[in-house]
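Student: quick one: sequence plus predicted model below, questions after.
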Amino acid sequence: MGDLNLNGSRGYFGDLANPAYDDFWCAYQADRPLNRSNFSLVYRRLIAASILLNHVSDKVAAELWPIVKNGQDRLKKLEPLIKAVSPVALLKLDACRHFSNDLKHVANKLHSFDSRPRKPDYDDPGEHDVFCFFMKYPNKTDSEDLCIAVGDAFHFWRGYYSHEFRL
């Protein structure tokens, strides 16, 4: 038995977001046929990883600015710090936020899915294609591949907790 440290962002990332991403990645990269059963599994794991990784931003912002009570105000202060480290990561974290909020509330953004061949420099080896889940959200001309966005969001927060950079 043990304790989960869900109050701190590091514990939240380590005990919830990181394992959720690992579960997603394993399902997403599994060399299985692209059928309804596997679609549902990958999509559920994508949802869990996205929501939990999105909430890491809230946890980090709350630690950096504990006296700012409004979560939106804290996130506005966090955005330029993330952008200074990686403008691309900010876009991917933003995609996770839009996807997570669209899932929690009335879905009003365009969601679609497809498949793509595996990319040797990104994906695990395999014979079957992988799913792509897309969402179109405000201020973006193209749909965002949410699987890639969740991966980039995970790698950003992993870098933060590995002390590769500071906010």
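Tutor: Received the coordinates, thanks. Residues are numbered from 1 along each chain as shown.

Student: alpha carbons only for contacts and neighbour counts from here, please
Tutor: Noted.

Student: would you list every one of the strands in the protein?
Tutor: Under the criterion DSSP state E, the chain contains strands at 110-116, 130-136, 144-145.

Student: make TSV from those strands and add mean neighbour count and distance to Gly71 to it.
Tutor: Below are the strands of the chain laid out as TSV (neighbours: other C-alpha atoms under 10 Å; distance: least, C-alpha to C-alpha, whole Å):
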stretch	mean neighbour count	distance to Gly71
strand 110-116	12	26
strand 130-136	21	24
strand 144-145	20	25
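
Student: residues in contact with the closest residue to Ser112 other than its chain neighbours?
Tutor: The shortest distance from Ser112 to any non-neighbouring residue, by C-alpha to C-alpha, 6 or more residues apart in numbering, is to Phe134 (5.1 Å). By C-alpha atoms under 8 Å, 6 or more residues apart in numbering, the contact set of Phe134 is His111, Ser112, Phe113, Ser143, Glu144, Asp145, Leu146.

Student: try this one side by side with the last:
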Amino acid sequence: MNVYDFKVQTVRGEEKSLSDYRGQVLLIVNTATKCGLAPQFKELQRLHETYKDAGLTVLGFPCNQFQNQEPVKNSDMEETCQINFGVTFPLLGKIDVNGPNADPLYKYLKKEASGLFGSGIKWNFTKFLVDAEGRVVKRYSPTTKPLKFEAHIKKLLEQAKSKTLVH
């Protein structure tokens, strides 16, 4: 089992298979537009713009489980992210990341890479880095800024490229 085995909802309520991203390095993030960490959207966007042609996809999953910091509808949230933060990377439908209604993808991510204080997601902007084979390779805390692990992303992109050249 890997990340590509999951299906998620788009902001428009359509089903989206993560197998569509097979062969790409993924950065999966639970987001919230009203969060104090929301300035990270700009760094996520910068990574997206810099490395999308090299095989990186940033996937944002809005979540309203932390102090009601994503209270708006999917369509409004997507517009807010575009206008306020210049986001062009894929934003998917709002999900729960913890509790009985946690999205199956997030149950899997937490199992594969538990955090410092256990498997639960502690706050918005917890980040999971997934290699081009669909394996979770690293979990980053909400306060770790995305550009801090840019070198790790580049390394995974280089590994993916070298495997493609071999095959």
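Tutor: Thanks, I have it. Just so it is clear, the model here is predicted, and its values are computed rather than measured.

Student: any idea what the TM-score is?
Tutor: For this chain pair, the superposition-based TM-score is 0.30 by TM-score structural alignment, normalised by the length of the first structure; 86 aligned residues with a C-alpha RMSD of 5.3 Å.

Student: the strands of the first structure into TSV, with extra columns for distance to Glu63 of the first structure?
Tutor: Shown next, in TSV, are these (distance: least, C-alpha to C-alpha, whole Å):
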stretch	distance to Glu63 of the first structure
strand 110-116	33
strand 130-136	30
strand 144-145	29
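
Student: with Lys83 of the first structure as the reference, name the closest of those strands.
Tutor: Closest to Lys83 of the first structure of the strands of the first structure is strand 144-145 (C-alpha to C-alpha; 18.2 Å).

Student: helix/strand/coil for Leu59 of the second structure?
Tutor: strand (DSSP: H, G, I helix; E, B strand; the rest coil).

Student: so how many other residues sit close to it?
Tutor: Using other C-alpha atoms under 10 Å, Leu59 of the second structure is surrounded by 20 other residues.

Student: quick check: nearest residue in space to it, chain neighbours excluded?
Tutor: Excluding its sequence neighbours, the residue lying closest to Leu59 of the second structure (C-alpha to C-alpha, 6+ apart) is Ile28, at 4.9 Å.

Student: for the longest helix anywhere in the first structure, list every residue counted as buried.
Tutor: Assignment by DSSP state H gives helix 36-64 as the longest helix of the first structure. Neighbour counts over helix 36-64 of the first structure (16 or more other C-alpha atoms under 10 Å) mark 38-39, 42-43, 45-62 as buried.

Student: okay, buried residues for the top helix by length along the second structure please.
Tutor: Ordering each helix of the second structure by length in residues (DSSP H) puts helix 150-166 first. Judged by neighbour count using 16+ other C-alpha under 10 Å, the buried positions of helix 150-166 of the second structure are Ile153, Lys154, Leu156, Leu157, Ala160, Lys161.

Student: which element is the residue nearest to Leu59 of the second structure on?
Tutor: With secondary structure defined by DSSP states H and E, Ile28 of the second structure is part of strand 25-31.

Student: buried set for the helix or strand following that strand?
Tutor: On the C-terminal side of strand 25-31 of the second structure, the nearest following helix or strand under DSSP H and E is helix 40-51. Across helix 40-51 of the second structure, burial judged by 16+ other C-alpha under 10 Å covers Gln40, Phe41, Lys42, Glu43, Leu44, Gln45, Arg46, Leu47, His48, Glu49, Tyr51.
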